[in-house]
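Peer 1: Could you look at this predicted model? Sequence included:
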Amino acid sequence: MKLSILDQVPISKGMTSTEALANSVKIAQLGDEIGYERMWLAEHHNTTSLASSAPEITAAYIAAKTERIRLGTGGIMMMHYSPLKIAEVFKTLAALAPNRIDFGAGRAPGGDGPAMTALASGRRPELTEQYDKLEIILNLMNEKSTGEEIYDQVVATPFKVTLPQAWLLGSSGQSARQAGAAGIGYSFAQFFNGQMSKAIFDAYRDSFQPSYFMEKPQIITTYAVSVAETTEEAEYNSMPMQIMRLNLMRGRLLPTISPQEANDYPLTEMDKVILDKNRPLMLIGTAKEVATQILEEQHQYGFDEAMINCNLHSIDQRLTAYRLLGEELLNS
């Protein structure tokens, strides 16, 4: 099956943002070497624990450092940007790295209220009509009429280039039909809430209309994983990710702490209940154990590709996890 990478560019405790971005390059180069299909960069604002605020720039840099792996955004947060600017950015990327660029679009803000306001230059953030904006972006990319006077007076340059693949992100199924009707791929964030269902994917396929961007429906499911040589090591290494999610639920997005600190973390009884509830949102184990679960769920739900988010504490742990899982799954 196809296997890909979602990188949020995590900044572990004691790490600099420069080091975190350099780690993304290392992960991309490993994926490029062993056969991962694509690597997407997330978009997050107003945080000191993630260094991915400009995924389109990181994708361009990594494209120049790799040979074949596809690069893109997972996703670019449409509400913050002009449709024309988004179209021109991704057409430029596609011209620089032909047949290797993905336009992954998200409807979320990728940040809190102050970040949304600052990105809108103090104006009220644009929270509605995201599907309309997506349609305008796709038409501008494809050099078609948008039906909007302000956009039909301009051309998105560079002109006449091979366009990127286009995908719409979702975590609840709400956007599945819109992705299908637009004729683009659908990427489901299983690691957000664990609510993957065959009904969501069937709705996407049933509504799919072939387009320039995609001839047939394609579904990516994204998992958070901790993989190591042994189940015990994978469990131990997973605790920083679990504590990070716990803190996020409290409104605090903190740097990834070490496995030792995470396993010694003082937990209240309520914390333990929350960790147990969140535990199914991660796949934890050996490469064989995790691969078996992914393949079973692929058979059950019918997605085409698995995307892996692995925010372990050290770059060595992350590279090992991606390598082991790649060796187990890429030939299956």
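Peer 2: Structure received.

Peer 1: rest of the way, CA atoms for contacts and neighbours
Peer 2: Fine.

Peer 1: wait, isn't Ser226 in contact with Ala287?
Peer 2: No: using Cα atoms under 8 Å, Ser226 is not in contact with Ala287; the gap is 9.0 Å.

Peer 1: Of the two, which one has the most company?
Peer 2: Set side by side, Ser226 and Ala287 show more neighbours around Ser226, with 32 against 27, by other Cα atoms under 10 Å.

Peer 1: Name the SS class of Glu33, please.
Peer 2: Secondary structure state of Glu33, per DSSP: H, G, I helix; E, B strand; the rest coil, is helix.

Peer 1: ok, it to Asp132 distance?
Peer 2: 38 Å (Cα to Cα, to the nearest Å).

Peer 1: One more: Gln165?
Peer 2: Gln165 is 19 Å from Asp132, by Cα to Cα.

Peer 1: higher neighbour count, the two?
Peer 2: Gln165 (20 against 10).

Peer 1: The more buried one - nearest residue in space that isn't next to it in sequence?
Peer 2: Asp102 (4.7 Å; Cα to Cα, 6 or more residues apart in numbering).

Peer 1: Take this one as well and set it beside the first:
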Amino acid sequence: MKLSILDQARITSGNTAVQALKNAEELAMLADELGYHRMWMAEHHGMDVVASSAPEITIAHLAAKTKNLRVGTGGTMVMHYSPLKLAEVFKTLSAYAPNRIDFGVGRAPGGDGNAIYAMSEGKEPQMHNMYEKIEQALQYMKDEVPAKSPYNKTIAMPSQIALPEAWLLGSSGNSAIQAGRMGIGYSFAQFFNGSMTHDILDSYRNNFKPSAFLEKPNILVTYMVTVAETKEEAEFEGLPYDISQLWLMRGMIKPSLTPEEAQTYPLSEIERMQIREFRKRQLHFVGDVQEVSAQLRKEQAIYGFDEAMLMTVPHSQEKRLNSYRLLAKELLDK
């Protein structure tokens, strides 16, 4: 199975943003050694629990620290940026690291209302034309000039570079159709709402048109996983994430607990039922590495996707790195 990594540079309790970014660097270097295919950095704004606010800068650093690993954004939030600037950034990245850069783009804001308005300098955010902006950025990357003003009177430099891989992130049929029509990869966020269906993925495949970016459909699916050598240890390490998801449902965003703190957190029976529902909806796979690997293989057999992108967020960096080692040994060596 082709394996990749999604990282948000999470700031766990007792740690700092600087350490979270250094942890991302350490993870990328390990992923490169283990044979992971790509690593994406998310984009989040105005959140003191996530340090990945400028993924295009982070991936430039990660590209310089690795040799074979593809690095990219998962995703760049297109609503905040000009198509010209997007093209300039990713063409520059690709000039420095040819055939290793991914332009993963999403339509979510990556932050709350305050962050959205700060990103748009207090102006009304433009949310109606995001697919059009993505298409214009892709044209610029191909050294073409979009037809529509104000983009039709300038070019995006540098030119004549290896095209980055282009991906559209989503969790709905609409984004799947648009990704297919643009001829770019489709990344489905199963960990986001657990709503993957054959119909969504088929709508991408059925609408796919070959492009300069991609000759045939390419689908990756992102899963949140917590693995360890034993199921008991995985449950211990995974509970803080489940509790943080309960908080998120209530609009509470704060650093996740340590595993020890989570064990004494006063969960109600309703909350325990909600956690069981998270697992049932495949928002979080928890178990020993053999069990979770079997679940991932089963998912691939059912849906036929090309690549699994994994995110795991134990409190300890040592535990997180070991989780990726275990998954690589189980899924990449077989």
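Peer 2: Structure's in. What do you need? Treat the numbers as computed from the prediction; the structure is a model and nothing was measured.

Peer 1: Report the TM-score for the pair.
Peer 2: For these two chains in superposition, a TM-score of 0.98 is obtained (TM-score structural alignment, normalised by the length of the first structure); 332 aligned residues with a Cα RMSD of 0.9 Å.

Peer 1: quick one on the thing from earlier: and for the residue nearest to Gln165 of the first structure, the neighbour number?
Peer 2: Asp102 of the first structure: 25 neighbours (other Cα under 10 Å).

Peer 1: So it sits against Arg70, correct?
Peer 2: Yes: the pair formed by Asp102 of the first structure and Arg70 meets the contact definition of Cα under 8 Å, at 7.0 Å.

Peer 1: mind checking the longest strand of the first structure?
Peer 2: Determined from DSSP state E, the single longest strand within the first structure is strand 219-227.

Peer 1: which residues does the spatially most central residue of the first structure contact?
Peer 2: Centroid-nearest residue in the first structure, with Cα atoms, centre = their mean: Gly74, separated by 3.5 Å. By Cα atoms under 8 Å, 6 or more residues apart in numbering, the contact set of Gly74 of the first structure is Leu6, Trp40, Leu41, Ala42, Glu43, Gly104, Ala105, Gly106, Leu169.

Peer 1: what sits against the fifth one?
Peer 2: Under the criterion of Cα under 8 Å, 6+ apart, the neighbours of Glu43 of the first structure are Gln8, Ser52, Ser53, Ala54, Pro55, Thr73, Gly74, Gly75, Ile76, Met77, Gly110.

Peer 1: Filter those down to the buried ones.
Peer 2: With burial judged by 16 or more other Cα atoms under 10 Å, the buried subset of these is Gln8, Ser52, Ser53, Pro55, Thr73, Gly74, Gly75, Ile76, Met77, Gly110.

Peer 1: can you pull out the helices in the stretch 151-300 of the first structure?
Peer 2: Secondary structure of the stretch 151-300 of the first structure by DSSP state H, counting those that start in this stretch: the helices cover 176-182, 190-193, 198-207, 231-249, 259-263, 269-278, 287-301.

Peer 1: what about the ones you listed, which gets the closest to Val161 of the first structure?
Peer 2: Nearest to Val161 of the first structure, of all these, is helix 176-182, at 20.0 Å by Cα to Cα.

Peer 1: how big is the offset of the closest one relative to the second structure?
Peer 2: Once fitted to the second structure, helix 176-182 of the first structure is off its aligned match by 0.4 Å on average (mean Cα distance after the TM-score superposition for the first structure).

Peer 1: Run through who's touching that helix.
Peer 2: 131, 135, 167-168, 170, 185-186, 200-201, 203-209, 211, 217.

Peer 1: try 7 Å this time
Peer 2: Leu168, Gly185, Tyr186, Ile200, Ala203, Tyr204, Arg205, Ser207, Phe208, Gln209 (Cα atoms under 7 Å, 6 or more residues apart in numbering).
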